[in-house]
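# fold the following, please.
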Amino acid sequence: MKEADYTFTGNQNEGQTFHKQNVHQGRFIITHQQRGQRALMDEEVLVEEAQRWKDQCVICANGKREFDHELYQCPHEESQEAKRWMMTVRSKIKYTQYSGCFRCGMPQSICNSWKTQRQCPYRGFLIPTVAMMMYGCHAGQMKQAWRQRLREFNVDADDQEAVIEFLGQKVEGQGMEHNRLVEMVCWLRGIYQEAERGKIESEGTEVK
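This next block holds a predicted model:
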């Protein structure tokens, strides 16, 4: 059986150190606000993450189950809310011109299937990844941070249409051409890493 903890690669020391007490209420969010407005990966790291986790089930990985299947095919009850969110966003999102591949949302400098008309190799990464981080084992923390982040852009997290429109918008003047969906995946990644470290620290304390 293929098992693994869902942990993004990258610099584990970047940003502020996560402490388990920061999980509660607003302190968790404040930690991330101090990082600044942008938290983009470079193209190489983004490609590595996409190749590693596209069509893999993060929720099952964290549940120590076989995870070599995409979210859409996951039969477990705890993945159904993530699946519904993914299907809604995937069916409705419209990417601003030149903000990314219109099939998967990845920067056009990474995915050129829009030009070759071949099957998009990254369709199983961005939207499913957001869904599984948002509705997975750290759902409470992730949703709280997501809501706060959207508020910074004057987007109501409860307004699904507004959220989907926001995710498809192009980000100007930030290096590689990309959209808000890419930006949010990169930002959520950092929060997820810290939540995982907090979980490990907490489990270590309990063992002692």
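# contacts, neighbours, all on C-alpha from now
OK.
# buried residues, the host helix or strand of residue 162. List them.
Using DSSP states H and E, residue 162 maps to helix 160-167. Buried residues in helix 160-167, counted by 16 or more other CA atoms under 10 Å: 163-167.
# list just the nearest of these to residue 83.
Set against residue 83, the nearest of those by CA to CA is residue 164 (15.4 Å).
# tell me the contacts of residue 131?
Remark: with contacts taken as CA atoms under 8 Å, 6 or more residues apart in numbering, residue 131 is in contact with 82-83, 85-86.
# residue 185 too?
Applying CA under 8 Å, 6+ apart, we find residue 185 in contact with 126, 129-130.
# quick check: buried residues in the host helix or strand of residue 83?
Per DSSP H and E: residue 83 is located in helix 80-92. Neighbour-count burial for helix 80-92, counted by 16+ other CA under 10 Å, picks out 80, 82-83, 85-86, 89-90.
# tell me, how many residues neighbour residue 204?
10 (other CA atoms under 10 Å).
# quick one more, to check against the first:
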Amino acid sequence: MSRVHDMGGQLPAGRIVMDADEQPFHAEWEARMWGLNEAMWGPDSWTLDWWRYVRELIDPGDYLNRPYFDQWMQTFAAMMVDSGIATVAEIASGKSDGSRPLEASQMHAADVAKAARTTRDFRRPAATAPTFKPGDKVRTRFLSEGFHTRLPAYAMGKVGTIHAYRGNHLFPDAGAKGQEVAQHLYTVSFAAADLWPEGLGRKDNIFADLWESYLERA
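Below you'll find the model as predicted:
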């Protein structure tokens, strides 16, 4: 396991507990944190994948034991300090020291819902033809530890089948480094038995959207 966030499908952590009421928030502060999330995408360097990578760096003890939206707060706090937007002391006190002017344009509460409905298109024109087509057998690569990737550890080095081609999309591993690079994206089907020994004899399949550089011919 490369980092604690990549524990899915690897550790015997038991069943996933699902909320019966399926409510998105269970406390007022969680809804407020979600609203802050919608309002805080300012610096060009703050890509979605940079945000994900910073969250992946949270201390394992915090990652496993602190609430989900609390992790969001930690992530944005770290990004603000890293970008020079705020200091640790300012975040701890909740007050600006006045040394940096605030941006003139600020989001108000009424604008949060509108921002949440705004979508981004991560597709990009393709300069090359896709290497694989539906039905091709592929093997996922083993990627080195230490940075962001959307290839889960439990699927590394496994054989699957191209289920569908999804077009040319921004590559998250590069996006976490502030680079805009696009690659062909595929949905890959894996037999559960090829991923976990507990799946032996079952007909379940796992589908994962994976970029071309994650794959090689099996």
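# TM-score for this pair?
After superposition, the two chains reach a TM-score (TM-score structural alignment, normalised by the length of the first structure) of 0.24; 89 aligned residues with a CA RMSD of 5.8 Å.
# thinking again about what came up before, tell me which other helices or strands the helix holding residue 83 of the first structure touches.
helix 126-134 (3 or more CA pairs under 8 Å, 6 or more residues apart in numbering; DSSP states H and E).
# now residue 172 of the second structure: how far from residue 61 of the second structure?
Here the criterion is CA to CA, to the nearest Å. By it, residue 172 of the second structure lies 26 Å from residue 61 of the second structure.
# and residue 217 of the second structure, by the same measure?
39 Å.
# comparing the two, which residue is more hemmed in?
The neighbour comparison of residue 217 of the second structure against residue 61 (other CA under 10 Å) goes to residue 217, with 13 against 9.
# relative orientation of the longest helix along the first structure and helix 126-134 in degrees?
For the first structure, the longest helix by residue count, based on DSSP state H, is helix 180-207. Angle of helix 180-207 of the first structure versus helix 126-134, following axes from the mean of the first three to the mean of the last three CA atoms, to 10 degrees, is 30 degrees.
# mind listing what's buried along helix 180-207 of the first structure?
Result for helix 180-207 of the first structure [16+ other CA under 10 Å]: buried residues 180-199.
# now the helix holding residue 162 of the first structure and helix 126-134, what's the angle there?
Using the same axes, to 10 degrees: helix 160-167 of the first structure against helix 126-134 is 120 degrees.
# so which elements touch helix 160-167 of the first structure?
helix 180-207.
# now do 10 Å
Helix 160-167 of the first structure sits against helix 80-92, helix 180-207, with contacts defined as 3 or more CA pairs under 10 Å, 6 or more residues apart in numbering; DSSP states H and E.
# closest one to residue 151 of the first structure among those helices?
When these are ranked by proximity to residue 151 of the first structure (CA to CA), helix 180-207 comes first, at 13.1 Å.
# run a quick neighbour tally on residue 164 of the second structure.
Residue 164 of the second structure: 17 neighbours (other CA under 10 Å).
# in this structure it contacts residue 188, no?
Yes - the criterion here is CA atoms under 10 Å, and residue 164 of the second structure meets it with residue 188 at 7.2 Å.
# returning to that earlier point: and the helices and strands packed on helix 160-167 of the first structure: which comes nearest residue 59 of the first structure?
Distance to residue 59 of the first structure, taken as CA to CA, is lowest for helix 80-92 among these, at 9.1 Å.
# can you point out the buried residues in the strand ranked longest in the second structure?
When the second structure is parsed with DSSP state E, its longest strand is strand 159-170. For strand 159-170 of the second structure, the neighbour count (16+ other CA under 10 Å) marks 159-165, 167-170 as buried.
# please apply the same query to stretch 140-149 of the first structure.
In stretch 140-149 of the first structure, counting by 16+ other CA under 10 Å, buried: 141-142, 144-146, 148-149.
# which SSE is immediately downstream of the biggest helix by length in the second structure?
What stands out as the longest helix in the second structure, according to DSSP H, is helix 68-83. Using DSSP H and E, the next helix or strand after helix 68-83 of the second structure towards the C-terminus is helix 88-93.
# just checking, next helix/strand downstream of that next one?
helix 112-116.
# got the buried residues for that next one?
residue 112.
# and stretch 71-84 of the second structure, by the same measure?
Under the neighbour-count criterion of 16+ other CA under 10 Å, stretch 71-84 of the second structure has 71-73, 75-80 buried.
# tabulate those residues in a markdown table, adding columns for distance to residue 49 of the second structure.
Converted to a markdown table, the buried residues of stretch 71-84 of the second structure look like this (distance: CA to CA, whole Å):
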| residue | distance to residue 49 of the second structure |
| --- | --- |
| 71 | 15 |
| 72 | 14 |
| 73 | 16 |
| 75 | 12 |
| 76 | 13 |
| 77 | 16 |
| 78 | 15 |
| 79 | 12 |
| 80 | 16 |
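# tell me which two of these sit farthest apart.
71 and 80 (14.2 Å).
# so residue 59 of the first structure sits right up against residue 82, yeah?
Yes - under the criterion of CA under 10 Å, residue 59 of the first structure makes contact with residue 82 at 9.1 Å.
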